[in-house]
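Enquirer: Next input, structure requested:
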Amino acid sequence: MLLTGAQITIETLIEQGCKVLFGYPGGQVIDLYDALYEREDRIKHVLTAHEQGACHAADGYARASGQVGVVLATSGPGATNLVTGIATAYLDSIPLVAITGNVPNSLIGRDSFQEVDITGITLPITKHNFIVKNIEDLADTIREAFKIAKSGRPGPVLVDIPKDVQQSRFEYTPHDVVEKIEQRPAKEYKIEKAAKMLMEANRPYIYVGGGAITADATEEIIQLANTIDAVIGSTLMGLSVIPGNNERFSGMEGMHGDYASSIAQDEADLILTIGARFSDRATGNVSKYATKAKIIHIDIDRAEVDKNVSVDLGVGGDLKQALNEILKLVKPKENAEWQNRIKELKAFSKKSIDQNMPKDELNPYTLIKEVSKHTSDDTKIVTDVGQHQMWVAQYYEFKKPRTFITSGGLGTMGFGLGAAIGSAMYTNERTVLFTGDGSFGMNLNELATVATQNLPIVIILMNNGVLGMVRQWQNLFFDKHYSQTVLERKTDFVKLAEAFGIKGYRISDVSQMKDVIDQAFKEKGPVLVDCYIDKDEFVLPMLPPGGSFEDIITIKEDA
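Expert: Have a look, this model is predicted:
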């Protein structure tokens, strides 16, 4: 059928399985929005308050669903407002397709109104990007964008469409949903060597990252840990791969990781790394990292092997396939001494939490635990970035993959509200956002979107009046020079929520906590709970800058 480029764009998005599109209209995408108007019964568009919020929403949708998220923006400032969101998706390997409009081909390069080289700007933060200069290439380019976004190590792809291409006409022929590019299997001799190393280990530690979620490898990891009697730890992005109540799981490791998980990794004689990239937040001082252990690294992205940490065996290929092949070769074994040591470490870790977070006070621990009483195993938990993010990572017990949605690699303050919108649009069920007053202030305009869509989001705002994580560093390492981290803002977040059309509650004392949280979760629509947290609460454990696991601070008195 003969369609305009704008109509072809929307038809191709529908064809590739896009059910929800996030975006904001503008001059160079009017034709695309007209095509959306004609097809509003087949694809839903969510109008956000800002393009950055739209991009975070598409990202949150992708994280919650495992599908490709899609965002649409106009040229110039509309396109550049996507940049932080695209970079966030890129650093966390999230499949995203960003569609931008541009000035007509005849005006490109002439500094036209709202013209910007968005493909040049986003080149370092996308897996690939395209500018479509001929309408005959349009549909296949969008299909290729979806294929690239979801193949191998996922990531964002941008497609820039000039206005004259949107307005031209061409024959549209429907196509099947594109399949992922098939990945080469791991080499047989490497699988055999990995299995041999695992069988020889007496203190095995399985270290999982976000790639394990992408690969849907939960069952294989648990089966392997049970077979070789290993402990399992995770990165921030790997949280939710393994149920928090699984006896094998020791928690997140790294700068603010669980003491038991970090020390177990340091004492292990073999670390099997699955879909993680040895980020500096996870390793601490890399020269002192895992000096007692041999390291096996399995990753779909072969470029990650030996990039940050030199390993003894790198296995490139699909994680699930590699693990299944390893499982065929390993035999059941027991490491009783190792398991006894893990029990000791877990006991010490629990004791540290009890000392740092008294159960009879309003603090991050008691608040998170109270909220968790109102959630199910399937509830999506979203965070912004900062102290609250680490507290959720430490104290919330995730039971299923894709239930923890956070910005890990880029650490984007302001990510949370947009991502919660995307998550709630996918599930149409209760979503919980944990945020801090610093992060929340960056994109709180998206409350307008939450209210307009009447999304069932509970916002738990940990309000300590400071930029907590930076202030904690200033306290510990900069002689308490609190330079620009005390906010001194007069914002009343309950009244703010009500101004947007959202129910607001406040908790200022532990005696109010249970009743207020109960009431908040009884609300059918969106709700915000402003929770006063002491500005001097610390995220512990903590690795000091340049430190190793032997330098972990566990108790506030030792900080």
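
Enquirer: CA only for contacts and neighbour counts going forward, please
Expert: Fine.

Enquirer: Does residue 60 touch residue 422 like I think?
Expert: Yes. The pair residue 60 / residue 422 is scored as a contact, 4.7 Å apart, by Cα atoms under 8 Å.

Enquirer: Would you mind measuring from residue 516 to residue 436?
Expert: Note on residue 516: its distance to residue 436, by Cα to Cα, to the nearest Å, is 18 Å.

Enquirer: ditto for residue 261
Expert: Distance from residue 261 to residue 436, by Cα to Cα: 26 Å.

Enquirer: Also residue 453?
Expert: 23 Å.

Enquirer: and those two? which has more neighbours close in?
Expert: Counted by other Cα atoms under 10 Å, residue 453 and residue 436 do not tie: residue 436 has more neighbours, with 30 against 17.

Enquirer: Spit out the contact partners of the more buried one.
Expert: 384, 385, 386, 387, 388, 461, 462, 463, 464 (Cα atoms under 8 Å, 6 or more residues apart in numbering).

Enquirer: Would you do the same for the sequence below? I want to compare the two.
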Amino acid sequence: MLLTGAEILIKSLIDEGVKTIFGYPGGSVLNIYDELYKYSKEINHILTSHEQGAAHAADGYSRATGRVGVCLATSGPGATNLVTGIATAYMDSVPMVAITGNVPKALLGKDSFQEVDITGITIPITKHNYIVKDVNELQNIIREAFYIAQEGRPGPVLIDIPKDITANKAIYEKLIPKNVEKKEKHITAKSLEEVALLINECNRPFIYAGGGVNIAGASEEVIRFAEKINAPLATTLMSTSAIPCNHRLYTGMIGMHGTKASNVAATKCDLLITLGARFSDRVISSPDHIKNAKIVQLEVDPAEVNKNVKVDAFIIGDLKVSLESLMPLINNKKNEEWLNNINNLKTIKKLEMPEEGPLTPKFLFEKLDKFDKGDFIITTEVGQHQMWAAQYFNYKTPRTFISSGGLGTMGFGLGASIGAQMAKKDKRVFNIAGDGSFGMNCNELVTAVKNNLPIIVIIMNNNSLGMVRQWQSLFYEERYSETTLNRSTDFVKLAEAFGAKGLRVSMKENLEEVLKDALNTNGPVVIDYIIHSDKKVFPMVAPGEPIDQIIMEEDLK
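Expert: Below is the predicted model of the structure:
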């Protein structure tokens, strides 16, 4: 069948199982958008307000489902506006295919109107990228891109298509997607035996579970593993929701804003078992701080083994398969004294300090949790509110916490919430934002309203760039350089101007009523939740300090 490049692209996306894409049209992708018009019954295109929002929406769609998210932009500024979203996906190992148009081949390299070398720009932040110079190669490139995005450690792939390629014709033949097999070939008997020996010999095991648990769909395997060896278990920010928060072995988040139980356990264990994690500086602070324990690492990406921390044994391969292969080799363990010590740390309650104002982050999330039956998805922007969302909400099922971890992208959450809501129409999506982060990409409210998405945005409004202000308070002698916002924005009126419902909470007494109102609204809602600008995220570990040197709120009082 002889088809244009644009039609080959759309039919190939359909062949890959794509139902929804997020994008913004422009001159170089007009042929593609013309085909999208013709194939609108097969592919639902969501027009965002900005290309960055399209990338974040594709990212959120992928994180909520595990499938490949797809975004589309024109050449030049359209393509460069995707860059932050692509980098966000790359840092957090999110499978995404970003498609950009470009000027015709004859104009490449001539500083033509709206021309950029987007493949050159995105080399460091993609698993692979392509510029298509022959329409006969287009179909195989698309098929290969989807495979690469999902294979092994997932990540974004970019396909740049000059405009004349979308008009040229080539033979199209329906192809089934390239099969993505779990990586198993490096899971050797030797590596399994070495890891099992260390586990069987240890007395104080501790599990540090990273984002790879969600990516591999290995939550059940991790729980069974932890229960068999009776090891306390912590999650990173990226693996939040992978383990039910009420599980008896769960100690909470680990790292800079981790719990006392998790951080102390990491320094007092005799075996640190690392599952799908990369020893981020925000987790371990410095490798010297965990040198008293032996370390094993189960990881799909061999480049992450011995990169940040020297380990004593490792298994390279798909985490789910690795754990299934390891389980028969390990003994049942009790570790009663060790577990009692960690449980004692878990039961230490933070001293209740006088609150500066009537509303607190903890109060919000505890109240929100009472409405959740396991079908809430929480997306976040980046900052204090992000940490509070990870610390205080009671997550029950995997892939229900979606946040930018590695890149820390302010403005991520609203686009991601749109993608997650499009993917999971049976669930309710909340985007937890700070007033600073919300200001970056609040224009995507237009997208939520146009598509009548029942997203609830909760703005933790403290009139500041809260996390940066917190650092200025603790480490810069309260020199609040450019972190007090002093903006006159009325978020309720802003929401209404976009066509959403706007609500405000300024007293504890009306929070429950406002949440009920929001949940009963068939469409987007923005809740302005007023908190004090000096409210801080605790516990906290100062940068570079040992992770068991924990600053608590009462320490400052």
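
Enquirer: Need the TM-score from the superposition.
Expert: The TM-score (TM-score structural alignment, normalised by the length of the second structure) is 0.98; 555 aligned residues with a Cα RMSD of 1.3 Å.

Enquirer: what does the helix or strand harbouring residue 56 of the second structure correspond to over in the first structure?
Expert: Using DSSP states H and E, residue 56 of the second structure maps to helix 51-65. Aligned using TM-score structural alignment, helix 51-65 of the second structure spans residues 51-65 in the first structure.

Enquirer: can you check stretch 492-512 of the second structure too?
Expert: In the comparison with the first structure, stretch 492-512 of the second structure aligns to the range 494-514 (TM-score structural alignment).

Enquirer: What segments of the stretch 251-400 of the first structure are strands?
Expert: For the stretch 251-400 of the first structure, the strands defined by DSSP state E, counting those that start in this stretch cover 270-274, 294-299, 313-316, 380-383.

Enquirer: Select, out of the ones you listed, the one closest to residue 28 of the first structure.
Expert: strand 380-383 (32.8 Å; Cα to Cα).

Enquirer: Superpose on the second structure and give me the mean offset of the closest one.
Expert: When the second structure is overlaid, strand 380-383 of the first structure sits 0.7 Å from its aligned residues on average, using mean Cα distance after the TM-score superposition for the first structure.

Enquirer: Show me what that strand packs onto, helices and strands only.
Expert: strand 404-405, helix 415-427, strand 431-436 (3 or more Cα pairs under 8 Å, 6 or more residues apart in numbering; DSSP states H and E).

Enquirer: Give me the distance from the last one to the chain's centre.
Expert: Same thing as strand 431-436 of the first structure. 13 Å (Cα atoms, centre = their mean, to the nearest Å).

Enquirer: what's the mean gap between it and the aligned bit of the second structure?
Expert: Mean for strand 431-436 of the first structure is 0.6 Å (mean Cα distance after the TM-score superposition for the first structure).

Enquirer: quick one, that strand and helix 415-427 angle?
Expert: Orientation of strand 431-436 of the first structure against helix 415-427 (axes from the mean of the first three to the mean of the last three Cα atoms, to 10 degrees) gives an angle of 180 degrees.

Enquirer: picking up where we left off before, pull up the distance across the match of stretch 492-512 of the second structure, start to finish.
Expert: Start-to-end span of stretch 494-514 of the first structure (Cα to Cα) is 18 Å.

Enquirer: do stretch 427-442 of the second structure as well
Expert: Terminal-residue distance, stretch 427-442 of the second structure (Cα to Cα): 22 Å.

Enquirer: Which residue ranges of the stretch 251-400 of the first structure form helices?
Expert: 259-267, 280-283, 319-327, 336-356, 364-372, 387-395 (DSSP state H, counting those that start in this stretch).

Enquirer: Those helices: which one's closest to residue 134 of the first structure?
Expert: That would be helix 319-327 among the helices of the stretch 251-400 of the first structure, by Cα to Cα, at 38.5 Å.

Enquirer: so who does the equivalent of residue 379 of the second structure over in the first structure touch?
Expert: In the first structure, the residue matched to residue 379 of the second structure (TM-score structural alignment) is residue 382. By Cα under 8 Å, 6+ apart, the residues touching residue 382 of the first structure are 404, 405, 406, 416, 419, 420, 431, 432, 433, 434.

Enquirer: repeat that with 10 Å
Expert: When contacts are counted by Cα atoms under 10 Å, 6 or more residues apart in numbering, residue 382 of the first structure touches 60, 64, 389, 392, 403-407, 415-421, 423, 431-435, 457, 459.

Enquirer: go on, residue 130 of the first structure?
Expert: Shown in contact with residue 130 of the first structure (Cα under 10 Å, 6+ apart): 99, 118-120, 123, 138, 141-142, 144-145, 157-161.

Enquirer: Distance check, residue 69 of the second structure against residue 16 of the second structure.
Expert: 11 Å.

Enquirer: Now do residue 546 of the first structure: how many residues are near it, please.
Expert: Residue 546 of the first structure has 12 neighbours, counted by other Cα under 10 Å.

Enquirer: Which position in the second structure pairs with it?
Expert: Aligned partner of residue 546 of the first structure by TM-score structural alignment: residue 544.
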